[in-house]
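Undergrad: fold the following.
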Amino acid sequence: MKTIGVLTSGGDSPGMNAAFRAVVRTAFTEGFEIVAFRHGFKGLIEGNFKKVGPTDVSNIIQRGGTILKSARCDEFRTEEGRAKAAEVLKDEGIENLIIIGGDGSFQGGTLLANEHDISVIGIPATIDNDLVGSDETIGYDTALNTAMDAIDKIRDTADAHDRLFLVEVMGRDAGFIALETGIAGGAELILLPESMTNIDEVRSSLNDVLKEQRRSSLVVVAEGDETGGALKLSEKLRDDFSKYEMRVCILGHVQRGGGPTARDRVLASRLGAAAVKAIKDGHSKVMVGIVNNRIKITPLKMTFGKRKDINFELLELSKTLR
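TA: So this is what the prediction gives:
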């Protein structure tokens, strides 16, 4: 009986547990044994694992975070660290490794596979939705809904006091969360890493909105926007909008938490099952994703180090609707 190892790595995202559950139960159905590693690559190097079966993943599909835990592991960045990890896998007869994570995790997995001839399959799980090879990543929809709920509440108090709110959402290198939550939350302005931010244009746009509507205004800023984020933007704008009470709200890691939405649970279940089937079909060094609602297999080396394009039609729509 062949054995599959599985771990979660990188930043946690809602739906990781659902993906783990799908991996375990699909593997059992297909005749594989499953070994689960705790604390990501750190646990892999240290041999922190246990064999799991279908009952071990009961009642976890609705839970946020990851029951397998995640951790940064500088040792795995070294050849020596990856050699230790490979030795653990070989000692336990683990021929295949499923990594549930993002681009950094897949980069590490690719190095491990290339250096030690280990079969590695990636499942895209990141709230940033920035991985090439999948229209949507696990955790993104939940993060969107969490941010939108917060923005709706902020809008209420902004209107009550005629305040100008700058709301910062996650997105160091990608503006997917900012773009869609900005549109869904009715933001007057959305600032993204993918588009140039001219501070004079920001001032002009806000002046137009506030003059025409004579009420509060809400700006959604991705943390990676070139203005430096919401706090630095507020410093640049405060004198120009002194008659409005300007407030900054940084949503931060609240966007990572909470139980996954139905959409994320279904996505994670599909991708977890697809990862096991990819192993059964002999694939290695690939990521399983969803493109046009169909499973797509992409070489792992194509999923990191590249920028996934946002929907620029949505960006133009946001300008029309503000």
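
Undergrad: could you use CA atoms for every contact and neighbour count after this?
TA: Noted.

Undergrad: secondary structure class of Leu7, three-state.
TA: Following DSSP: H, G, I helix; E, B strand; the rest coil, we place Leu7 in the strand state.

Undergrad: give me the number of residues near it?
TA: For Leu7, the count of nearby residues is 25 (other Cα atoms under 10 Å).

Undergrad: now the strands for the stretch 51-200 of the chain?
TA: Counting by DSSP state E, counting those that start in this stretch, one finds strands in the stretch 51-200 of the chain at the ranges 94-101, 119-124, 163-169, 189-191.

Undergrad: looking at those, spot the one closest to Gly43.
TA: Of all the strands of the stretch 51-200 of the chain, strand 94-101 sits nearest to Gly43, with 12.6 Å by Cα to Cα.

Undergrad: just want the angle from that closest one to strand 119-124.
TA: Relative orientation of strand 94-101 versus strand 119-124 (axes from the mean of the first three to the mean of the last three Cα atoms, to 10 degrees): 20 degrees.

Undergrad: strand 94-101 - contacts with which helices or strands?
TA: Applying 3 or more Cα pairs under 8 Å, 6 or more residues apart in numbering; DSSP states H and E, we find strand 94-101 packed against strand 3-8, helix 16-30, helix 103-116, strand 119-124.

Undergrad: now show me the structure for the sequence below, then we'll compare the two:
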Amino acid sequence: SELRSRPVKVQGPLMYFCAGFGGLCTVLPLVWPRYAFWMVWGAALGVPEVINYRSGAPSLLRDLETGRPGRLLRLLLGGLWAGIAWESLNYWARCKWIYTVPGMEDWKLFEMPFLGFLGFPALSLAAFAFYALVCHALRGGRHWEAMDSQPARAMPRLRFAFAASAAIMFSATTFVALTNVNVESRRPLLAELEGMDGGAVAQLRTVGIRTPEQLHRAVETDGVAAFCRRTRLAAEQIDRAYLHAALALHKGMGPRNAKLLLAAGVTRVVDLVLANPQDLYGRLLAVAAQYGFPPPRLAEVKVWIRAARVAGSIRR
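TA: Sure thing, here's the model as predicted:
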């Protein structure tokens, strides 16, 4: 049987709160993104949920008003479970999200700050509210659950085509803009490592070395001298590439930032253990200016140092 609870009065303060909070979640992240970034997940919840309630679309507010909290609780639990599954997979992934939330660098489960897990249940509510709004407005009331599907006035085809085109253009533009900001580094390639020219890369491939990970692992196992005999490459060349790879693979640093660290006098991950974040950041700013590279953020430097202190070696 369906879970029942005491009906909640929606009309009045609760409705105004949802609309007002949704509006703030839409505006404040654009005005103060550094501190209001977390509110962006509420932008797709507050206002759409109010519209759903008033238009007759599936609504969590209406569920509470009629004493049926089951869907709300399922979404909250499912969102939390999805978040835990996502972060566990993300933690072991080769290319992954590394979060640099101000003030929470040392309070994490996997890569996510503890408080960040509260965002996943909220995200599931926002996903439901926004999807219900889209289905009601664009799909003529057809929803994923049969009990929610009900005839509604579908948007005229021309207006639908315009809305769909605008949504696609907005999403594509946002994706490109976010990628330029959020992607701080990419998986390193052999050709990007110090000392690795085209001939060296080709020679390494003949012995099965195709990635910086394989190069680092082989040198760790064989030693520089034995590896050089096997590949017929100079020891200085291999040593430079090995040191560069070790740093580039550490906590998503990437080859560009690793090159800055090498130029700043940090040649091994263990050198980061005793480093002062602010001091190292200042040195990296100076080196980046010389190379013409965009410098890493202080939050990134703290992530590298923290990971080195925890693991004492490369941590991905």
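
Undergrad: what does the TM-score come to for these two?
TA: Laid over one another, the chains give 0.23 as their TM-score (TM-score structural alignment, normalised by the length of structure 2), with 119 aligned residues with a Cα RMSD of 6.5 Å.

Undergrad: hmm, back to that, identify whichever of the strands of the stretch 51-200 of structure 1 lies nearest to Met148 of structure 1.
TA: So among the strands of the stretch 51-200 of structure 1, strand 163-169 is nearest, using Cα to Cα, at 10.0 Å.

Undergrad: what packs against that closest one?
TA: Applying 3+ Cα pairs under 8 Å, 6+ apart, one finds that strand 163-169 of structure 1 makes contact with helix 140-161, strand 217-222, helix 230-237, strand 245-250.

Undergrad: picking that back up, could I get the strands of the stretch 51-200 of structure 1 as a markdown table with mean neighbour count?
TA: Listed next are those as a markdown table, based on neighbours: other Cα atoms under 10 Å:
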| stretch | mean neighbour count |
| --- | --- |
| strand 94-101 | 24 |
| strand 119-124 | 28 |
| strand 163-169 | 26 |
| strand 189-191 | 26 |
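
Undergrad: closest one to Thr8 of structure 1 among those?
TA: Short answer: strand 94-101, nearest of the strands of the stretch 51-200 of structure 1 by Cα to Cα, at 4.7 Å.

Undergrad: okay, angle between that closest one and strand 3-8 too, please.
TA: Using the same axes, to 10 degrees: strand 94-101 of structure 1 against strand 3-8 is 20 degrees.

Undergrad: and the helix ranked longest in structure 2, which residues are buried?
TA: Determined from DSSP state H, the single longest helix within structure 2 is helix 157-182. By 16 or more other Cα atoms under 10 Å, helix 157-182 of structure 2 has no buried positions at all.

Undergrad: rewinding a little: out of the helices and strands packed on strand 94-101 of structure 1, which one sits most buried?
TA: The highest average neighbour count among those, using mean count of other Cα atoms under 10 Å, belongs to strand 119-124 at a mean of 28.

Undergrad: tell me the angle of that one relative to helix 103-116?
TA: 170 degrees.

Undergrad: quick one: Val224 of structure 2 and Glu300 of structure 2, what's the gap?
TA: Distance of Val224 of structure 2 to Glu300 of structure 2, computed by Cα to Cα, to the nearest Å: 30 Å.

Undergrad: Met16 of structure 1 is nearest to which of the helices and strands packed on strand 163-169 of structure 1?
TA: Ranking these by proximity to Met16 of structure 1 (Cα to Cα) places helix 140-161 first, at 11.4 Å.

Undergrad: report all helices and strands that the closest one contacts.
TA: Secondary-structure packing of helix 140-161 of structure 1 (3+ Cα pairs under 8 Å, 6+ apart): strand 163-169, helix 176-184, strand 217-222, helix 262-280.

Undergrad: can you rerun that using 10 Å?
TA: Judged by 3 or more Cα pairs under 10 Å, 6 or more residues apart in numbering; DSSP states H and E, helix 140-161 of structure 1 is in contact with strand 163-169, helix 176-184, strand 217-222, strand 245-250, helix 262-280.

Undergrad: want to throw the helices and strands packed on strand 163-169 of structure 1 into CSV with distance to Glu313 of structure 1 and mean neighbour count?
TA: Listed next are these as CSV, based on distance: least, Cα to Cα, whole Å; neighbours: other Cα atoms under 10 Å:
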stretch, distance to Glu313 of structure 1, mean neighbour count
helix 140-161, 18, 19
strand 217-222, 18, 28
helix 230-237, 24, 16
strand 245-250, 26, 17
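
Undergrad: now the ones you listed as a markdown table including distance to Lys42 of structure 1?
TA: Listed next are these as a markdown table, based on distance: least, Cα to Cα, whole Å:
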| stretch | distance to Lys42 of structure 1 |
| --- | --- |
| helix 140-161 | 25 |
| strand 217-222 | 30 |
| helix 230-237 | 34 |
| strand 245-250 | 30 |
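
Undergrad: and of the ones you listed, who's closest to Lys50 of structure 1?
TA: Across these (criterion: Cα to Cα), the nearest stretch is helix 140-161, sitting at 29.1 Å.

Undergrad: any idea of the angle the closest one forms with helix 176-184?
TA: Computed by the same axes, to 10 degrees, the angle separating helix 140-161 of structure 1 from helix 176-184 equals 50 degrees.

Undergrad: okay, Pro255 of structure 2 and Ala241 of structure 2: tell me how far apart.
TA: Pro255 of structure 2 is 10 Å from Ala241 of structure 2, by Cα to Cα.

Undergrad: neighbour count winner among these two?
TA: Set side by side, Pro255 of structure 2 and Ala241 give different neighbour counts by other Cα under 10 Å, the larger being at Pro255 (24 against 21).

Undergrad: what about that one, helix or strand, and which?
TA: helix 254-263 (DSSP states H and E).

Undergrad: what is that helix packed up against?
TA: Using 3+ Cα pairs under 10 Å, 6+ apart as the contact definition, the elements that helix 254-263 of structure 2 packs against are helix 235-248, helix 277-291.
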